[in-house]
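Undergrad: give the three-dimensional model of this entry:
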Amino acid sequence: MVSKAVTYGIIGVVAVGAIGFGVSHVAGNKTEKVVTVGIVGTADNDLWKIAADTAKEKYNITLKTKQFTDYNQPNIALKNGSIDLNAYQNQVFLTNWNKANGHALKLIGRTVFTPLRFYDKNASKVSEVKDGQTIAVPNDATNEGRALQLLQSAGLIKIKAGVALPTLKDIVENKKHLVIKEVAADQTPAAYKSAGAAVINTNFAKDAKIDLQSAIYVEPVTSTSNKWYIQFAATNKNVNKKLYKEVVKSFQTAKAEKWLEKTWGDAEQPAWTLK
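TA: Down below sits the predicted model:
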């Protein structure tokens, strides 16, 4: 999920309490602990507020989130220590990132699962997709491969067998002469407006206020979907840190599960309850 040629930006900070990164200090007779988590997008701010309330009440942790606008920077920020954890990526994405960055990070706990969705302004079902239609897809290795696999499962293209993360060169059949346009993941909503069709990550679709139910095809959930579950990540030295395990527990609650079901339905599911 690494966006190429995108500009890093911090939208803002959602916080409860003091400022600091994975630090503790004495507040009255209690030790107050502060943890900052890097996330992408703003649509789940209320979900993080639930987690922050739980962290404060149960573990006396002040949980903060730092919001990024693209998929590249949260891992860099985690590696260099400007945040304590991040929670925006799946197993496949981190594996690819680690190969190029010294295997610096590890996943420590699930958050949500958001199936990719395919949108087409000019079609109400896949069979109506026009010959020669331009379709925007994310340009990072993980999401592009995932998007192409989605288009294959929809019956629109065929990909060379045995390729784990396909690229455009791995398309072996394209009967509708689709023009597949690679753009940064955070730009797929804008590309959808101009091109008329796109495969869009749910967090970016939500931030762009795209009606999720308008998708004409949704990524199937299979026995291997767990590789796409979004998870918390930590640096190698902090994988077993009790403080960070408590943050994961603060997120994985029945209250959060109910919020997800009420707010997003099957568009965003509590991954800690899935196989």
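
Undergrad: please count neighbours and contacts with C-alpha atoms only from this point.
TA: Fine.

Undergrad: ok, Thr62 to Gln252 distance?
TA: Applying C-alpha to C-alpha, to the nearest Å, the value for Thr62 to Gln252 is 16 Å.

Undergrad: these two: who's more crowded?
TA: Taking neighbours as other C-alpha atoms under 10 Å, Thr62 and Gln252 compare with Thr62 leading, 26 against 21.

Undergrad: in a strand, that's where the more buried one is, yeah?
TA: Yes - the assignment for Thr62, made by DSSP: H, G, I helix; E, B strand; the rest coil, places it in a strand.

Undergrad: nearest residue to it in space, please, no chain neighbours.
TA: Excluding the flanking residues, the one nearest Thr62 by C-alpha to C-alpha, 6 or more residues apart in numbering is Val34, at 4.6 Å.

Undergrad: same check, this time on Lys181
TA: Ala136 is the one closest to Lys181 (C-alpha to C-alpha, 6+ apart), at 4.6 Å.

Undergrad: Three-state assignment for the one you found, please.
TA: With three-state DSSP as the criterion, Ala136 reads strand.

Undergrad: regarding this protein, what is its longest strand?
TA: Counting residues, the longest strand found in the chain (DSSP state E) is strand 30-40.

Undergrad: how distant is it from the center of its chain?
TA: In this view, strand 30-40 has its centroid 20 Å away from the chain centroid, taken as C-alpha atoms, centre = their mean, to the nearest Å.

Undergrad: and after whichever strand or helix holds Lys66, which helix or strand comes next?
TA: Applying DSSP states H and E as the criterion places Lys66 in strand 61-68. Going down the chain from strand 61-68, the next helix or strand is helix 73-80, by DSSP H and E.

Undergrad: second input sequence below; structure requested for side-by-side comparison:
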Amino acid sequence: MKKITYLLLALVLAIGTLTACGSSDKESETKEAAGKTIKVAASATPHAIILEEAKTLLKKQGWDLEIKVFDDYVQPNNVVESGEFDANYFQHIPYLENFNKEKGTHLVNAGGIHYEPFGIYPGTEKKLDELKEGDTIAVPNDTTNEARALLLLQDNGIIKLKDGAGLEATVKDIAENPKNIKIQELEAAQVSRVKDEVAFVVLNGNYALEAGYSVEKDSIAYEKSDSEAAKTYVNVIAVKEGNENNEGIKALISVLKSDEIKKFINEKFNGAVVPFE
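TA: Below you'll find the predicted structure:
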């Protein structure tokens, strides 16, 4: 009787051990699977579109890419700073640096992916030489994008900025305005919506796309690929400082800079989005 009892006890212990091992293995697998997910906050166009194309390539490497679209320029940085998301993809370096300075965040550039040529697009007028005295041109009102818009207007002879204004230029830095053009400053997403009310609009590349504009076909003038602006305003994958060398971030950057994604960008956006080399 004692032998049977001992045998039963040994069997129970053995089953318990196996169950515990199985449970441990499953927990390990679950943790490993969870660790293979990359969460990215992005603007809808073109960033989320490019990320969707990258999903398949990342999946082949064992990574699940989760994308959440935001329609503003603040929350994508906040959710990366808080750790809720691994990275974001919506901004250029000057905006990132200015955001860190103003908000006290600790975000860094993990890799440059593309740039979007800023363009001047028709409103009530179709050609720049049709500008009349006192006409209005709408531009983005955030610090870095307004400067970029004003520099493009200067390059096309509409205004002249004070020497040294550069990438921090505002309407207060306009030194010469021969036709007394009014500069209407609006939140970036709103600029295209007033195109029927102003002579011209100056748009970020992604908002031009959302408005149905083609840089090559519709813009009156735009930044060239070899311009200082193109190099300065490359759109980046941003992460919290210290995470730029994480395995998932490295995989994400590698895929986004791959020949497959470069080809997709060139074919999809017709010059409105250009891969950054």
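
Undergrad: can you calculate the TM-score here?
TA: Remark: TM-score between the superposed chains equals 0.83 [TM-score structural alignment, normalised by the length of structure 1]; 248 aligned residues with a C-alpha RMSD of 2.1 Å.

Undergrad: which residues in structure 2 form helices?
TA: Using DSSP state H, the helices of structure 2 run over residues 2-34, 49-60, 75-81, 93-103, 143-155, 205-210, 215-218, 228-232, 247-256, 259-269.

Undergrad: closest to Val194 of structure 2 out of those?
TA: For Val194 of structure 2, the closest of these is helix 205-210, at 12.7 Å, according to C-alpha to C-alpha.

Undergrad: in structure 1, what range does the closest one match?
TA: Using TM-score structural alignment, helix 205-210 of structure 2 corresponds to residues 202-207 of structure 1.

Undergrad: and what of stretch 233-253 of structure 2?
TA: Against structure 1, stretch 233-253 of structure 2 falls on residues 228-248 (TM-score structural alignment).

Undergrad: next one: the matching stretch to chain centre, how far?
TA: Distance, stretch centre to chain centre, for stretch 228-248 of structure 1: 16 Å (C-alpha atoms, centre = their mean).

Undergrad: buried ones in that stretch?
TA: Within stretch 228-248 of structure 1, the residues scored as buried using 16 or more other C-alpha atoms under 10 Å are 228-235, 238-239, 243-244, 246-248.

Undergrad: same check on stretch 129-142 of structure 1?
TA: For stretch 129-142 of structure 1, a neighbour-count test (16+ other C-alpha under 10 Å) marks 129, 133-142 as buried.

Undergrad: ok, now stretch 86-105 of structure 2?
TA: Burial within stretch 86-105 of structure 2, assessed by neighbour count using 16+ other C-alpha under 10 Å, is assigned to 86-96, 99, 105.

Undergrad: what of stretch 251-269 of structure 2?
TA: By neighbour count with 16+ other C-alpha under 10 Å, stretch 251-269 of structure 2 contains the buried residues 251-253, 255-257, 261-262, 265, 269.

Undergrad: quick one: which two of those residues are the most distant?
TA: Ala251 and Phe269 (23.8 Å).

Undergrad: the residue lying closest to Pro74 of structure 1 once chain neighbours are set aside: neighbour count?
TA: Leaving out its chain neighbours, the residue that sits closest to Pro74 of structure 1 by C-alpha to C-alpha, 6+ apart is Gly38, at 5.7 Å. By other C-alpha under 10 Å, 25 other residues sit near Gly38 of structure 1.

Undergrad: show the contacting residues for the aligned partner of Gly38 of structure 1 in structure 2.
TA: Using TM-score structural alignment, the partner of Gly38 of structure 1 in structure 2 is Ala41. Neighbour list for Ala41 of structure 2: 67-70, 76, 79-80, 85, 87-89 [criterion: C-alpha atoms under 8 Å, 6 or more residues apart in numbering].

Undergrad: of those, buried ones?
TA: 67, 69, 76, 79-80, 85, 87-89.

Undergrad: how about a markdown table for the buried residues of stretch 86-105 of structure 2, with distance to Phe200 of structure 2 added?
TA: Formatted as a markdown table, the buried residues of stretch 86-105 of structure 2 follow (distance: C-alpha to C-alpha, whole Å):
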| residue | distance to Phe200 of structure 2 |
| --- | --- |
| Asp86 | 38 |
| Ala87 | 35 |
| Asn88 | 31 |
| Tyr89 | 28 |
| Phe90 | 25 |
| Gln91 | 24 |
| His92 | 24 |
| Ile93 | 26 |
| Pro94 | 25 |
| Tyr95 | 24 |
| Leu96 | 28 |
| Phe99 | 28 |
| Thr105 | 35 |
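
Undergrad: how about these, which pair is most distant?
TA: The most distant members of those, if one measures by C-alpha to C-alpha, are Asp86 and Pro94, lying 20.6 Å apart.

Undergrad: now do stretch 200-213 of structure 1: distance to the chain's middle.
TA: With C-alpha atoms, centre = their mean, you get 12 Å for stretch 200-213 of structure 1.

Undergrad: oh sorry, the question was meant for stretch 196-208 of structure 1
TA: With C-alpha atoms, centre = their mean, you get 12 Å for stretch 196-208 of structure 1.

Undergrad: gap between the two ends of stretch 121-136 of structure 2?
TA: Note: stretch 121-136 of structure 2 ends 13 Å apart using C-alpha to C-alpha.

Undergrad: for the residue nearest to Pro74 of structure 1, give its distance to Tyr244 of structure 1.
TA: Separation of Gly38 of structure 1 from Tyr244 of structure 1 (C-alpha to C-alpha): 13 Å.

Undergrad: one more: Ile200 of structure 1?
TA: Applying C-alpha to C-alpha to Ile200 of structure 1 and Tyr244 of structure 1 gives a distance of 30 Å.

Undergrad: quick one, what contacts the most centrally placed residue in structure 1?
TA: What sits nearest the mean C-alpha location of structure 1, by C-alpha atoms, centre = their mean, is Tyr88, with 4.2 Å. Applying C-alpha under 8 Å, 6+ apart, one finds that Tyr88 of structure 1 lies in contact with 38-40, 71, 230-232.

Undergrad: change it to 10 Å
TA: Contact analysis of Tyr88 of structure 1 by C-alpha atoms under 10 Å, 6 or more residues apart in numbering lists 1, 37-41, 68, 71, 74-75, 111-112, 203, 229-233.

Undergrad: same check on Ile171 of structure 1?
TA: Going by C-alpha under 10 Å, 6+ apart, Ile171 of structure 1 touches 148, 152, 157-161.

Undergrad: can I get these in TSV with distance to Ala190 of structure 1 and neighbour count?
TA: Converted to TSV, those look like this (distance: C-alpha to C-alpha, whole Å; neighbours: other C-alpha atoms under 10 Å):
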residue	distance to Ala190 of structure 1	neighbour count
Leu148	19	25
Gln152	23	16
Ile157	23	19
Lys158	26	18
Ile159	26	20
Lys160	29	13
Ala161	32	10
